[in-house]
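Colleague: my questions are about this predicted structure, shown below with the sequence.
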Amino acid sequence: MSSSRLGLRLAACLLNISEARRKNVVEKIAKAALFEENGILVPRCSLFFPCSEKINCYAARTILGLGKEHSEVTVLNIFSDYDYNRSVITIAAPVENLVNSVLAACMEAFQVIDMEVQEGIHPCLGAVDLIPIYPLSGVGVKECGMVARSLAEKLTAHVPGCSVFLFGEADHPEKRSLVQRRKQLGWFSRREFSSLKPDIGIMPEKRCGLTGIGASPYVMNCNVTIDSQDLAAGKKIASIIRGSNVDGLRGVQAMAFPHDGKIEIACNVESFEDQKPIENSKYITYCILGHQYYYISPQFLEAQIRKLAHDQGIGIIGTALVGFTPQECKDCAEYALKEKIGEFWKKREGIFM
């Protein structure tokens, strides 16, 4: 059953948090997205001091009986990487419900993640590092940008010390890309925020760090592990396939990291529009509100990395798709919401895999 027949305008958030080594903490953050508060809204939560009021977090809502499970929100997937110390939580909902669900998950994350002690291979700026909003069906990128800005304003109002930079459709009017913003902010090296001026919020508290919030067409994460410990070789491959390279793969951003004793080529695969139809088997296409989007096939991406690695005498070990393709995300969201499955990540293997 399609989302249009269900009467839903669906969007997804791939919430990136700087925690993967405490499974119970990550799942607690994911579950927070599934609870609504029966009309109760606590103005601010206390991150640093003992609570004198009821905290607006999953634990307090559950213990005090303030919340009930939200039937129109689902957590589709949780992907955690120990070495990176980073998790991606896929939250899907009708667009009008997404802000409060993501807000609840973020507030829980800020309670339990401290950037002053966080360690991991993957670069990051914040406890809640990245909040991208993507359209799935019946809603456009422009509206997702407005949703992202609303979320940024609510988050900085509710969490003391939280600060935000905006990207993509939320970064009005410049609409700078996530890559541009990360370069400007020193994504790979910054842990000192004293000279930083965020887009929304005050100077970041060290515990919270800086959170990126934005909207764009769907972005997949596809990681390919090469059978080597040579980081230079991995960086060479990543450089060649980047879309910014004249001969690179359009819509692909790539980095190389040491990972589990080998080198992983970590790729963001962006969806993009084109004025002319693209007839090429390496691209997959989908449509939202009359807009045609394209993205590189994960199979083609893997084949290109395999070839480039082979040219250096290196094999590949495997490929991991972090979550879903755009169509898979839409299909899973429709099914989960129709069946009212909030904790879909626990059931997906028996349904779709």
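Modeller: Received, thanks. All of these numbers come straight from a predicted model, not from anything done at the bench.
Colleague: please count neighbours and contacts with C-alpha atoms only from this point.
Modeller: Will do.
Colleague: I'd say Val95 and Gly7 touch.
Modeller: No. Between Val95 and Gly7 there is no contact under C-alpha atoms under 8 Å: 11.8 Å.
Colleague: compare those two and say which is more crowded by neighbours.
Modeller: Between Val95 and Gly7, Val95 has the larger neighbour count (other C-alpha atoms under 10 Å), namely 23 against 10.
Colleague: from Tyr84, how far out is the more buried one?
Modeller: Separation of Val95 from Tyr84 (C-alpha to C-alpha, to the nearest Å) stands at 30 Å.
Colleague: again with Ala303
Modeller: Distance, Ala303 to Tyr84, using C-alpha to C-alpha: 25 Å.
Colleague: and for Gly318?
Modeller: 17 Å.
Colleague: picking up where we left off before, between Ala303 and Tyr84, which has more neighbouring residues?
Modeller: Between Ala303 and Tyr84, counted using other C-alpha under 10 Å, the more crowded position is Tyr84 (21 against 13).
Colleague: give the contact list for that one.
Modeller: By C-alpha atoms under 8 Å, 6 or more residues apart in numbering, Tyr84 lies in contact with 20, 120-122, 259.
Colleague: name the member of these with the most neighbours.
Modeller: Within these, most neighbours by other C-alpha under 10 Å means Ala20, with 22 neighbours.
Colleague: wait, it sits on Ser87?
Modeller: Yes. When contacts are counted by C-alpha under 8 Å, Ala20 is listed as touching Ser87 (5.3 Å).
Colleague: next one for the comparison:
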Amino acid sequence: MKLDKWIESVPNFSEGRDLKKVERIVDSFRAKPGVKLLDYSTDPDHNRCVVTVLGQPEPLKRAMVEAIGTAVELIDMTRHEGQHPRIGCVDVIPFIPVRDCTIQEADQLAREIAQEAALLYGQPFYLYEKSATAPHRVDLANIRKGQFEGLAEKMKDPLWKPDFGPDTIHPTGGATAIGARMPLICFNINLDTPNVEIARQIARRVRNIGGGLRYVKAMGIALEERNLAQVTMNLTDYTKTSIYGAFEMVKMEARRYGVRVVGSEVVGIVPMKALLDCAEYYLQIEDFSSEQVLELHIE
């Protein structure tokens, strides 16, 4: 599919257990001209679905508004339980410029979608990251603080009036954070212990706010189905904090508690450069260039 402007979006929906609902939401991105569904994954512990989609601005806008409406219809946040912080049925919708597109154009798309979806469905929207209208709204963690359960009270404060939509939560849909940002990598590391407090302690040391790696947000959660604890991370700038750097620091901190890393996962689509950096580091390749990757020579 040839696109003039490439914009990526990675919407996160608060449903990872009912696959029929997930499929109905994902159908919004299937077989739509100008839109390409790249990937989607579910996690029952997080109770969350992460979709990765690429498209032209207008077709992507139409598909996203449809997906938001389907999520508002199907997901009841008053009954939602999961390990991952969330404020709404569509928790967050980032837009990432990929090719022939600026961060300003991604921001404009986010605003147009928020305005239209708020009018259609009564869902409040907060602009975050590069789209934020105030410094305290840049960080998604600040918007999520208190989660869905505390959001109605939080929104009584004028500092937390939504950028689009009603001044109160949608009764079952909650609210949504939306905005433009640079590529983010969701990277999770599993430990050979069910003790979630160990994962939380490691996360505190690894994340930026705790004095760890500059471009890492992290927390510890329990993977109940696997009887493991997990350090779940967002790498907000992989060019400055690498996947392998985060991995090695978690391994080092795990030794403090006598536990080992037993696996990791990258959620969704990631830039090839991030993975090539890992290969170059672990294989100790000298004078490596991306021009040596065969697939990059295929048009």
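Modeller: Alright, I've got the coordinates. From a predicted model like this one, the values you see are computed outputs, not experimental measurements.
Colleague: list the residues that contact both of Ala20 and Ser87 of structure 1?
Modeller: Common neighbours of Ala20 of structure 1 and Ser87 (C-alpha under 8 Å, 6+ apart) are 26, 80-81.
Colleague: now do the SS call for Thr225 of structure 1.
Modeller: Secondary structure, DSSP: H, G, I helix; E, B strand; the rest coil: Thr225 of structure 1 is strand.
Colleague: now it. Nearest residue, chain neighbours left out?
Modeller: Spatial nearest neighbour of Thr225 of structure 1, excluding adjacent residues (C-alpha to C-alpha, 6 or more residues apart in numbering): Glu264 at 4.2 Å.
Colleague: okay, and the one you found sits in which element?
Modeller: Assessed by DSSP states H and E, Glu264 of structure 1 sits inside strand 262-270.
Colleague: and the contacts of the helix or strand that comes right after that strand?
Modeller: Per DSSP H and E, strand 262-270 of structure 1 leads on to strand 272-273 as the next helix or strand towards the C-terminus. When contacts are defined by C-alpha under 8 Å, 6+ apart, strand 272-273 of structure 1 is touched by residues 217, 251, 291-295.
Colleague: what's the PyMOL line that selects buried ones from these?
Modeller: The PyMOL selection below is limited to those of the contacts of strand 272-273 of structure 1 classed as buried (16 or more other C-alpha atoms under 10 Å):
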select buried, resi 217+251+292+293+294+295
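Colleague: all strands for structure 2, in order.
Modeller: 6-9, 12-13, 35-43, 48-55, 90-99, 125-127, 176-180, 185-191, 216-223, 228-235, 261-267 (DSSP state E).
Colleague: structure 2: which residue goes with the residue nearest to Thr225 of structure 1?
Modeller: Residue pairing (TM-score structural alignment): Glu264 of structure 1 is matched to Gln230 of structure 2.
Colleague: that match reaches Asn195, doesn't it?
Modeller: No. The pair Gln230 of structure 2 / Asn195 is not scored as a contact, 9.3 Å apart, by C-alpha under 8 Å.
Colleague: and these two? Which one has more around it.
Modeller: Per other C-alpha under 10 Å, whichever of Gln230 of structure 2 and Asn195 has more neighbours is Gln230, with 29 against 16.
Colleague: superpose on structure 2 and give me the mean offset of the strand holding Glu264 of structure 1.
Modeller: Aligned to structure 2 and superposed, strand 262-270 of structure 1 gives a mean residue distance of 0.8 Å (mean C-alpha distance after the TM-score superposition for structure 1).
Colleague: residues touching that strand, excluding its own?
Modeller: By C-alpha under 8 Å, 6+ apart, the residues outside strand 262-270 of structure 1 that reach it are 217-231, 234-235, 237-238, 251-258, 295-296.
Colleague: derive a ChimeraX selection command for the buried subset of those.
Modeller: A single ChimeraX command selects the buried members of these (16+ other C-alpha under 10 Å):
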select :217,218,219,220,221,222,223,224,225,226,227,228,229,231,234,235,237,238,251,252,253,254,255,256,257,258,295,296
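Colleague: just the helices from structure 2, written as ranges.
Modeller: 19-26, 57-74, 103-121, 140-144, 147-154, 196-206, 243-256, 272-283 (DSSP state H).
Colleague: identify the residues contacting the shortest one?
Modeller: With C-alpha under 8 Å, 6+ apart as the test, helix 140-144 of structure 2 has contacts from 85-87, 126, 128-129, 136-137, 177.
Colleague: any of those residues buried? List them.
Modeller: Buried among these by 16+ other C-alpha under 10 Å: 85-87, 126, 128-129, 137, 177.
Colleague: tell me the spacing between the residue lying closest to Leu151 of structure 1 once chain neighbours are set aside and Ile91 of structure 1.
Modeller: Ranked by C-alpha to C-alpha, 6+ apart and with sequence neighbours excluded, the top spatial neighbour of Leu151 of structure 1 is Val99, at 5.6 Å. When distance is defined by C-alpha to C-alpha, Val99 of structure 1 is 10 Å away from Ile91 of structure 1.
Colleague: wait, what's in contact with Gln104 of structure 2?
Modeller: Gln104 of structure 2 makes contacts with Ala180, as judged by C-alpha under 8 Å, 6+ apart.
Colleague: kindly recompute the last result at 7 Å.
Modeller: With contacts defined as C-alpha atoms under 7 Å, 6 or more residues apart in numbering, Gln104 of structure 2 is in contact with no residue.
Colleague: corresponding residue for it in structure 1?
Modeller: Using TM-score structural alignment as the criterion, the counterpart of Gln104 of structure 2 in structure 1 is Lys142.
Colleague: likewise Lys61 of structure 2?
Modeller: Using TM-score structural alignment, Lys61 of structure 2 sits opposite Val99 in structure 1.
Colleague: now for that match, how many residues are close by?
Modeller: Val99 of structure 1 has 22 neighbouring residues, counting by other C-alpha under 10 Å.
Colleague: ok, back up a step: most widely separated two among the contacts of strand 272-273 of structure 1?
Modeller: Greatest spacing in those, by C-alpha to C-alpha: Gly251 and His291 (16.7 Å).
Colleague: trace Leu125 of structure 1 over to structure 2, please.
Modeller: Aligned partner of Leu125 of structure 1 by TM-score structural alignment: Ile87.
Colleague: quick check: that match touching Lys145?
Modeller: No. The criterion here is C-alpha atoms under 7 Å, and Ile87 of structure 2 misses it with Lys145 at 8.6 Å.
Colleague: list the contacts for whichever residue in structure 1 pairs up with Met77 of structure 2?
Modeller: Matched by TM-score structural alignment, Met77 of structure 2 corresponds to Met115 in structure 1. When contacts are counted by C-alpha under 7 Å, 6+ apart, Met115 of structure 1 touches 126-127, 206-209.
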